[in-house]
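Student: Sequence first, predicted model second:
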Amino acid sequence: MDKRSIFAAVVAAALLVLAAPAAATADVGAGTVRVVDRDVDYTPDKPKEPSLAGSRVDVVCLRDAPWITFEVTLTDPDRQSTGDRAVLVISDGTHEVSLPLGTLASGRVAGSVLWPGAAVSGGVGTGWPGWVYEGGQWRETAGNFAWTRGDVRAWIRVDPELAVPLAYPPATSGCAAPTGSIQGRLAATGTSGDILLPLVLAGAGAAAVGLVVVLSVRRRHRV
């Protein structure tokens, strides 16, 4: 083969390489070959967003005290969450309160907290939202988180957030509200002591009148 033929072959080979739509490189090592196509855009997998799915809150009454029980579960396979402290946020659109629930361990935390405005002593309820003890009597007030007994929204916040249903429990035998009397308890119906007292007096008066009538009738029969 003469020099012209060799030169023509080299030029043809160079043109083929330049005209190729994609160039490839091979990495050889440990008996493996990896081919990388430089004309293909590489798009990494999108990380999965963290989720609080399955987390929940409930309201229970224990010895006249309203408690919020909770179970928070964070699913974060790609470690996208930037927080590890769970908080329960309650709002009526005007007011807002945040209740710390604790620090997540292995993506989970569970427990219970008192309803805002509630208090206990020796495990027994001694304070309730919207009530204040003054002058030996319980009185309703617009303070002490009274708004939490109305229509509220709630959500668990870690990173991300999750809306959860929540409402103040109705009066029951296990979750009584305070009374106007010094004894500090209401019946399960929620009737105040100021209303109960006249009813008791009226009942006692009616019983006394009935007793007088019965005795009078008996005396007439004897005569």
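Tutor: Sure, I can see it.

Student: can we go C-alpha only for contacts and neighbour counts from here?
Tutor: Will do.

Student: element containing residue 25?
Tutor: strand 24-29 (DSSP states H and E).

Student: who touches the helix or strand just after that strand?
Tutor: The helix or strand immediately downstream of strand 24-29 is strand 32-37, counting by DSSP H and E. Outside strand 32-37, the residues that touch it by Cα atoms under 8 Å, 6 or more residues apart in numbering are 22-28.

Student: Stretch 184-202 now?
Tutor: 126, 137-138, 171-173, 175-181.

Student: mind putting those in a markdown table, neighbour count and secondary structure included?
Tutor: Output for the contacts of stretch 184-202, formatted as a markdown table (neighbours: other Cα atoms under 10 Å; DSSP: H, G, I helix; E, B strand; the rest coil):
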| residue | neighbour count | secondary structure |
| --- | --- | --- |
| 126 | 18 | strand |
| 137 | 15 | strand |
| 138 | 22 | strand |
| 171 | 18 | coil |
| 172 | 15 | strand |
| 173 | 15 | coil |
| 175 | 21 | strand |
| 176 | 25 | coil |
| 177 | 29 | coil |
| 178 | 30 | coil |
| 179 | 23 | coil |
| 180 | 21 | coil |
| 181 | 18 | coil |
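
Student: here's the one I want to compare it with:
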Amino acid sequence: MPAVRMKSLKIVAGALVAAALVVAPLVTAGATADGPTAPPTAAVADGVPQLVKWVPKSNGAAYWEDLYSAHMVKCYKVDGPNSSGHGSVSTDGKTVTLNRFDQSWPGDHWELLVIKAGDLWNSVIVHPAAGVAYDSPVNNGGQQAQVSHWIVCKGQTPEDQPRAVTPTLTWTLPSCEGEGELFQTAGVTWLSAPGANGSTIWMATPAPGNVFPQGVPTQWTVPDLSKLTENCGSDEPEQQPRPQTSESSRTTVDCTSATATVRTTTTTAEFVWDETAETWQPGEPSSSEVETDRPLTQAELGTCPLVPGEIQSVCVGDVPYLGYAVSLPEGLVVDSSTPVTITFVNPDGEDYVVANQPLSGKLLWPGASDGNPKMWPGWDLVDGEYVQTDGNFAWTRAGVTVEFEVNPTYATEVEYPQATVLCANPPVGSGDEPAGTPTSTDAEALAVTGGGVSPIIVAAGGTALLAGVAVVAIAAYRRRHARAE
């Protein structure tokens, strides 16, 4: 047959095939055996797998080259679940992943990927993307089958279409003899911007007439290559690690001098080169100590005890009181003129607590009353007569611990006035004098000496102190936190 006629027939045949590709229905995962026998055309969405009915001749790479000759493709077949320089099959044998397209290869992009599995279908992907795991087709049982072979084709973008370019950027570390190098894909416009820690951010955009495939990276961060020099044969790395350091401190509070002593211990371990392990190792640690003094903080002053003055029971007329004076630790500042809380500690029950008191003054004894009728602790008024009782704070008569608290605390034991003192008990019996009333001589003596009454007690309204003062056992004041560490 003449050559001209053969060429005409080939053109006609190609047109028929192209027409068949346009009108042939594409097959999905649920397609039947009546699906198309030709691959999808470039009109199909890029990177979308399509099931195409298997025919024996579709097993050859030339079959696909003929169908895609318009893009000047070169196809390669890989038998079985094997890998090649173009891509690889997963360990379970059910997916194929292409490598990044090398611009030194024929063509300029991946044109086609054909995955054969089972005995019914080819899975055909037009313009597959590198790095994507494409599934094999299903077998006649509807299960994903093992890859029996796969075919990959390279394409050349026609001159009237944008050329597909995959941007890549790699670099080498500087050696002892030279500097590091960057390798950037041609046909790409590269822009740079400074990054963190001396690095450089490179951004890629297509040069005129070129396009990037979908999903390819377009930005890279390149470290400062001048700081990544390869080891030039030295027995030690270029930079010794910084020493390991740790600090600990201990604070001692002295309330007497209102100072705090801080002892700071610093431990340092230098790194030394280990010839055997060929690495830096922490050396023996060494310690140093520094001691400094500073004034106490308000919080620290709050741990110091109150400073006591005279604290004792007193009588004003026939009424018992607690007279007291305490001072704040030197330097402590409070925001109230009545910061003191006074507590009579009940060893067997509920305490008696009075808040918002000044730093010095007198406080009516628990169970006592200076009004009408007057009352005394351990006594009750029944049918107009005073009778003794275990109630009405009788527990305060045998010596009681009294605590004074602002934030600092002070505690001491205070004795109730003795029975011979005028204010100890109420008047009882047939007479008008209270039981245990002192003689006139005793009264005169009390009036003269004051019975040891503290000068902190001031008789209100000019009232004289008529009764004596009980024996007071003022214990050495205790400190809640005499020395805080």
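Tutor: Yep, it's here. The shown structure was predicted, so the numbers you read here are calculated from the model rather than taken from an experiment.

Student: re earlier: the contacts of strand 32-37 of structure 1: which two are farthest apart?
Tutor: 22 and 28 (19.4 Å; Cα to Cα).

Student: Around residue 188 of structure 2, count how many other residues there are.
Tutor: When neighbours are defined as other Cα atoms under 10 Å, residue 188 of structure 2 has 20 of them.

Student: separation between it and residue 220 of structure 2?
Tutor: When distance is defined by Cα to Cα, to the nearest Å, residue 188 of structure 2 is 14 Å away from residue 220 of structure 2.

Student: swap in residue 267 of structure 2?
Tutor: In terms of Cα to Cα, residue 267 of structure 2 sits 42 Å off from residue 220 of structure 2.

Student: Equivalent analysis for residue 177 of structure 2, please.
Tutor: Distance from residue 177 of structure 2 to residue 220 of structure 2, by Cα to Cα: 26 Å.

Student: Repeat that for residue 400 of structure 2.
Tutor: 82 Å.

Student: Then residue 433 of structure 2?
Tutor: 106 Å.

Student: got it, and residue 350 of structure 2?
Tutor: Distance of residue 350 of structure 2 to residue 220 of structure 2, given as Cα to Cα: 76 Å.

Student: ok, now residue 429 of structure 2?
Tutor: 108 Å.

Student: What about residue 280 of structure 2, how many residues nearby?
Tutor: 16.

Student: what's the helix or strand for it?
Tutor: With DSSP H and E as the criterion, residue 280 of structure 2 is inside strand 279-282.

Student: The next helix or strand after that strand packs against which elements?
Tutor: Using DSSP H and E, the helix or strand that follows strand 279-282 of structure 2 towards the C-terminus is strand 286-295. The contact analysis (3 or more Cα pairs under 8 Å, 6 or more residues apart in numbering; DSSP states H and E) places strand 286-295 of structure 2 against strand 259-269.

Student: and for the strand it packs on, what span of structure 1 is it aligned with?
Tutor: On structure 1, no counterpart of strand 259-269 of structure 2 exists by TM-score structural alignment.

Student: Alignment lookup: residue 127 of structure 1 to structure 2.
Tutor: So, by TM-score structural alignment, residue 127 of structure 1 is matched to residue 375.

Student: Check residue 156 of structure 1 too.
Tutor: Using TM-score structural alignment, residue 156 of structure 1 sits opposite residue 404 in structure 2.

Student: And that match, how far from residue 397 of structure 2?
Tutor: The value you get for residue 404 of structure 2 to residue 397 of structure 2, if Cα to Cα is used, is 19 Å.

Student: Could you check which of those two has the larger neighbour count?
Tutor: Set residue 404 of structure 2 next to residue 397 and count neighbours by other Cα under 10 Å: residue 404 wins out with 26 against 17.

Student: Let me see the contact set for that one.
Tutor: 306, 340-343, 410-411.

Student: Surely residue 127 of structure 1 and residue 121 touch.
Tutor: No: assessed by Cα atoms under 8 Å, residue 127 of structure 1 is found out of contact with residue 121, at 9.1 Å.

Student: between these two, who's got more neighbours?
Tutor: Between residue 127 of structure 1 and residue 121, residue 127 has the larger neighbour count (other Cα under 10 Å), namely 23 against 9.

Student: check contacts around the more buried one.
Tutor: So residue 127 of structure 1 contacts 65, 117-120, 178 (Cα under 8 Å, 6+ apart).

Student: Let's have the contacts of strand 32-37 of structure 1 in JSON lines, adding neighbour count and distance to residue 100 of structure 1.
Tutor: Below are these laid out as JSON lines (neighbours: other Cα atoms under 10 Å; distance: Cα to Cα, whole Å):
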{"residue": "22", "neighbour count": "12", "distance to residue 100 of structure 1": "58"}
{"residue": "23", "neighbour count": "13", "distance to residue 100 of structure 1": "58"}
{"residue": "24", "neighbour count": "11", "distance to residue 100 of structure 1": "57"}
{"residue": "25", "neighbour count": "11", "distance to residue 100 of structure 1": "56"}
{"residue": "26", "neighbour count": "11", "distance to residue 100 of structure 1": "56"}
{"residue": "27", "neighbour count": "11", "distance to residue 100 of structure 1": "54"}
{"residue": "28", "neighbour count": "10", "distance to residue 100 of structure 1": "56"}
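
Student: would you turn the residues you listed into TSV with distance to residue 196 of structure 1?
Tutor: Shown next, in TSV, are these (distance: Cα to Cα, whole Å):
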residue	distance to residue 196 of structure 1
22	91
23	93
24	92
25	92
26	92
27	91
28	93
